[in-house]
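Chemist: got a structure for you, letters missing:
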């Protein structure tokens, strides 16, 4: 019974992650703001809810890699490192998942992602000095804003949707690896 619950829970979590990763294709279908995808929210979501920590990192990164192939953005190690940091923020709240902890992890994750991916020394078009770093961070602020808004919206959908599914279907309801029936 426990194995069936774990399998069902894993399947539902995986499907939600795949659906969230599909939001990266929105620029190909609809006009939308840069960095307005569910990827940041799914990194926090995976880190906080997938029991196996290795899979918590692998699933969102695999979803990113697959979507990179289809949308043709290329592969940026720095972006993947940023998302690894966001999954780690999700790991930090896994024992106390509340709306407040989700919001805090989402903001912290987006800021860490912003700091990592906008570090000027990573880009040849900014001078490699303090002014270049400052310029890179200033130019990245609209992307940070979009990511924060997207993480709030998509995080609400992911966490809220999963919460509602757990309420409805006992087979996916677990708490720290233990079945919880309320």
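Modeler: Okay, I see it. If you're wondering where the values come from, they're calculated on a predicted model, not measured in any experiment.

Chemist: make it CA atoms for all contacts and neighbour counts henceforth
Modeler: OK.

Chemist: would you say residue 94 is within a strand?
Modeler: No: looking at residue 94 with DSSP: H, G, I helix; E, B strand; the rest coil, it is coil, so not inside a strand.

Chemist: show me what contacts it?
Modeler: For residue 94, the contacting residues are 47-49, by CA atoms under 8 Å, 6 or more residues apart in numbering.

Chemist: And for residue 42?
Modeler: Contact partners of residue 42, counting by CA under 8 Å, 6+ apart, are 17, 20-21, 60, 154-155, 158.

Chemist: Could you identify the buried members of these?
Modeler: Using 16 or more other CA atoms under 10 Å as the burial test, the contacts of residue 42 include 17, 20-21, 60, 154-155, 158 as buried.

Chemist: try this one next to it:
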């Protein structure tokens, strides 16, 4: 029992460290490993509440060195969107084989979509700067202007997810998760 707790603590710490380092060193805006570490946390720990702590810590720690948010509403929706993939990671624990890989790719693409929809709505609705008119046209303009970020985020989420899950499976840790599901 003690080994499992130690392993879980190490995995938790590594996921937070990877997320923070990736967010601080992002090669391009919106290309970070946060969705990937959150998916892996949900997959590894199997409890969304525990897994959701990983991206929340990543965001809190990395925000210490990054620009702040315009207001609490925008920040809250961004944090919520970053924690959402934890549920998808738990769902990944079910299934195996080719179908599992299709689920993994799907789960890696959903977080960018959720983030794009929620964060841009928040910026449009609660921005203190007059970036976009508070009309349907202004909302559509906000979403349109964010499409390049959305594409980069989606590509980054997919790449980081494949790297992290691939590394876990190559290390044989996938068997550990499957044995936890059986017990």
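Modeler: Looks like it arrived, so ask away. Treat the numbers as computed from the prediction; the structure is a model and nothing was measured.

Chemist: Need the TM-score between these chains.
Modeler: Once superposed, the chains reach a TM-score of 0.81 (TM-score structural alignment, normalised by the length of structure 1), with 171 aligned residues with a CA RMSD of 2.4 Å.

Chemist: Helices of structure 2, start to end?
Modeler: 2-24, 34-45, 48-62, 72-83, 85-92, 97-126, 136-145, 147-170, 173-182 (DSSP state H).

Chemist: was I right about residue 78 of structure 2 contacting residue 119?
Modeler: Yes: contact status for residue 78 of structure 2 versus residue 119: in contact at 5.8 Å, counting by CA atoms under 8 Å.

Chemist: Same drill for these two, tell me which one is more crowded.
Modeler: More crowded of residue 78 of structure 2 and residue 119, by other CA atoms under 10 Å: residue 119, with 23 against 20.

Chemist: From residue 20 of structure 2, how far off is the more buried one?
Modeler: According to CA to CA, to the nearest Å, residue 119 of structure 2 and residue 20 of structure 2 sit 20 Å apart.

Chemist: same deal with residue 174 of structure 2?
Modeler: Residue 174 of structure 2 sits 24 Å away from residue 20 of structure 2, going by CA to CA.

Chemist: do residue 117 of structure 2 as well
Modeler: Going from residue 117 of structure 2 to residue 20 of structure 2 by CA to CA gives 23 Å.

Chemist: now residue 94 of structure 2
Modeler: Separation of residue 94 of structure 2 from residue 20 of structure 2 (CA to CA) stands at 28 Å.

Chemist: ok, now residue 6 of structure 2?
Modeler: Residue 6 of structure 2 sits 21 Å away from residue 20 of structure 2, going by CA to CA.

Chemist: and if you look at residue 73 of structure 2?
Modeler: Separation of residue 73 of structure 2 from residue 20 of structure 2 (CA to CA): 22 Å.

Chemist: ditto for residue 99 of structure 2
Modeler: Taking CA to CA, one finds residue 99 of structure 2 at 31 Å from residue 20 of structure 2.

Chemist: and what of residue 182 of structure 2?
Modeler: Distance, residue 182 of structure 2 to residue 20 of structure 2, by CA to CA: 32 Å.

Chemist: Pull out the buried positions in stretch 53-66 of structure 1.
Modeler: By neighbour count with 16+ other CA under 10 Å, stretch 53-66 of structure 1 contains the buried residues 55-57, 59-61, 63-65.

Chemist: Hmm, residue 18 of structure 1 is touching residue 63, no?
Modeler: Yes: applying CA under 8 Å as the test, residue 18 of structure 1 and residue 63 come out as touching, 6.2 Å apart.
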